[in-house]
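Trainee: sequence? don't have it. structure:
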């Protein structure tokens, strides 16, 4: 496994991040334990979760599963860089969601209890709060950092100007501020290249892409469909998206076959080649899916391959950051 620093920090994280959203709803507890153990065997030391994962309001089901895995000992907690999130609705009362100082501090305490740990390495704001001033947010985060309960703070689903505003406010307080932004980013969804990625690079944030395979569409969806294999892209919004973009996906899968690599591996390798990207989040439901993801780290896409991918999946506007992408 390769490692890199998380944004401008000295923290070393693996180039692939283990996403745990399937733990509970899709993968049972023994299966989740096995995946986390195998991830450590592969050298994946970066795990991402959220207090709302598990989709039972207020329960933090996925965090509980991870906490019971840590409780087995064997140095599991010390080896892992743990990221979780705050913002989502954790109860029916108005102050049980959002980014008020009260909710940030209470939610952190609850996550620590469920995770059976004394600290969170990367505490991420799951969404931006338009109602809460940055002074209040940073006061709460500073308190948690001072108490040793949080080491670094990150964002998720922020716009570029949100990152700039957050860092400006943090700078006034002589606080480190954000060190990472978790955003949707893949070959089919490249909007963040306009402003989010440039803002993150300017302010020293590492990019952590979620949905790197676009709901399974970039994992060989048509090939799996033809072979009669069960795939995420076979139902719901993914099925609609496949129908809409079938020609593009066909061209992509054909190109991957020419390269001699699995489509999922090419999609991850492309992200690993992008400026500012720290680690795409992989969300395996099985050990086999986890093992298969490791090949991406060893793939190097040359200039010709990258240019062909740009032809299949054109960037927004003229490509690159704004305003050049749309102004000239």
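Mentor: Happy to help now that I have it. Note that the structure is a prediction, hence the values are computed from the model and not measured. Residues are numbered from 1 along each chain as shown.

Trainee: use CA for all of it now, contacts and neighbours both
Mentor: Will do.

Trainee: mind listing what the most centrally placed residue in the chain touches?
Mentor: Nearest residue to the geometric centre of the chain (CA atoms, centre = their mean): residue 210, 3.8 Å. Residue 210 is in contact with 182, 183, 184, 185, 280, 281, 282, counting by CA atoms under 8 Å, 6 or more residues apart in numbering.

Trainee: Tell me the spacing between the residue nearest to it when sequence neighbours are not counted and residue 208.
Mentor: In this structure, residue 210 finds its nearest non-sequential neighbour in residue 184, 4.8 Å apart by CA to CA, 6 or more residues apart in numbering. From residue 184 across to residue 208, the span is 8 Å (CA to CA, to the nearest Å).

Trainee: also this one, for the comparison:
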């Protein structure tokens, strides 16, 4: 496994991040444990979850926690990332990013995860009502207590990253080390300002939905073959992007590569990207994702993908982040 540094940190993580959102709702606990064991066997050490994941809130963290509790070095070999933000109950301070909820949410996640620390504690969304000085105060206390090692963000705009880092610098803090964003060939908006901001501040980008909910996983071929799945169920998405998807799947056939592997391999060439999140429901899906790490896309292939899925720069100009201005 060719490990990568997470942004500007010295932390080394696998180039694929194991997403756990399916654990509980779509994958049984036993199968989830098997998938996590297989991830370690293949060298994947970076796991991502959130306090709100599961058929009930907290379920996925509980599943991961019971896997850690089996011992065998499972926790020590895992770079554990989880998130907070969403309301966990109907009470007014059981969500968002107040200092009160940062403390409560962290303690609750630690209990569910059966661990004494979180390696990467991510804010699942920007909290427009809470000032950064309060957020960083809350995060600083957790770091001083040894409960959190690094702080990260998710679904932030470039402006939010700049504001967060400016506030952290005033307090002489490390600040954010990563940003988890929606990013794939069909959704390249983060290239306008989020990726340039991440590069500037040394943040590792962790793309979620790398295959656009299955649309980039060979959905047309699956549809033609009568294979049902998340992507084939998205009739509106298929029709909206049919021309690009037809060209994409034809190009993947020319390459002799699976469309899912091409989509992930492309992300691994992008500036600031550390590790796309894969969300396997089975061990077979997990091992299939590993093929993307051996796929090398040359410049001609990257240019062809740009033709099929153009970057969202207005008037075809660039480079980002000033692209909109001329």
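Mentor: Alright, I've got the coordinates. Keep in mind that this is a model prediction, so the values were computed, not measured.

Trainee: So residue 184 and residue 208 of the first structure - more neighbours on which side?
Mentor: Applying other CA atoms under 10 Å to residue 184 of the first structure and residue 208 shows that residue 208 carries more neighbours, namely 27 against 21.

Trainee: Check for me that that one belongs to a helix.
Mentor: No - Residue 208 of the first structure: not assigned to a helix; according to DSSP: H, G, I helix; E, B strand; the rest coil it is strand.

Trainee: What's the match for it in the second structure?
Mentor: Counting by TM-score structural alignment, residue 208 of the first structure corresponds to residue 206 in the second structure.

Trainee: right, and its match touches residue 181 too?
Mentor: Yes - if you go by CA atoms under 8 Å, residue 206 of the second structure and residue 181 touch, sitting 6.3 Å apart.

Trainee: okay if I get the contacts of residue 210 of the first structure as CSV plus secondary structure and distance to residue 71 of the first structure?
Mentor: Below are the contacts of residue 210 of the first structure laid out as CSV (DSSP: H, G, I helix; E, B strand; the rest coil; distance: CA to CA, whole Å):
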residue, secondary structure, distance to residue 71 of the first structure
182, strand, 27
183, strand, 30
184, strand, 32
185, coil, 33
280, coil, 27
281, strand, 24
282, strand, 24
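
Trainee: Which of those residues has the largest number of neighbours?
Mentor: residue 280 (29 neighbours).

Trainee: So the aligned partner of that one in the second structure versus residue 321 of the second structure, what's the distance?
Mentor: With TM-score structural alignment as the criterion, residue 280 of the first structure lines up with residue 276 in the second structure. For residue 276 of the second structure, the distance to residue 321 of the second structure equals 22 Å [CA to CA].

Trainee: Can you check which part of the second structure whichever strand or helix holds residue 106 of the first structure sits on?
Mentor: Per DSSP states H and E, residue 106 of the first structure falls inside helix 101-115. Mapping helix 101-115 of the first structure onto the second structure (TM-score structural alignment) gives residues 99-113.

Trainee: mean per-residue distance, that stretch to the first structure?
Mentor: Taking mean CA distance after the TM-score superposition for the first structure, the mean distance separating stretch 99-113 of the second structure from the aligned residues in the first structure is 0.2 Å.

Trainee: list the buried ones in that stretch?
Mentor: When burial is assessed from 16 or more other CA atoms under 10 Å, stretch 99-113 of the second structure yields the following buried residues: 99, 101, 102, 103, 105, 106, 107, 109, 110, 112, 113.

Trainee: ok, which pair from those residues is furthest apart?
Mentor: For these, the maximum inter-member distance is 21.1 Å, found between 99 and 113 (CA to CA).

Trainee: close enough to count as contact, residue 154 of the first structure and residue 167?
Mentor: No - between residue 154 of the first structure and residue 167 there is no contact under CA under 8 Å: 11.0 Å.

Trainee: who touches both of those two?
Mentor: Shared contacts of residue 154 of the first structure and residue 167, counting by CA under 8 Å, 6+ apart, come down to 177, 178.

Trainee: returning to that earlier point: alignment lookup: the residue nearest to residue 210 of the first structure to the second structure.
Mentor: Aligned partner of residue 184 of the first structure by TM-score structural alignment: residue 182.

Trainee: Kindly report the same for residue 304 of the first structure.
Mentor: Under TM-score structural alignment, residue 304 of the first structure pairs with residue 300 in the second structure.
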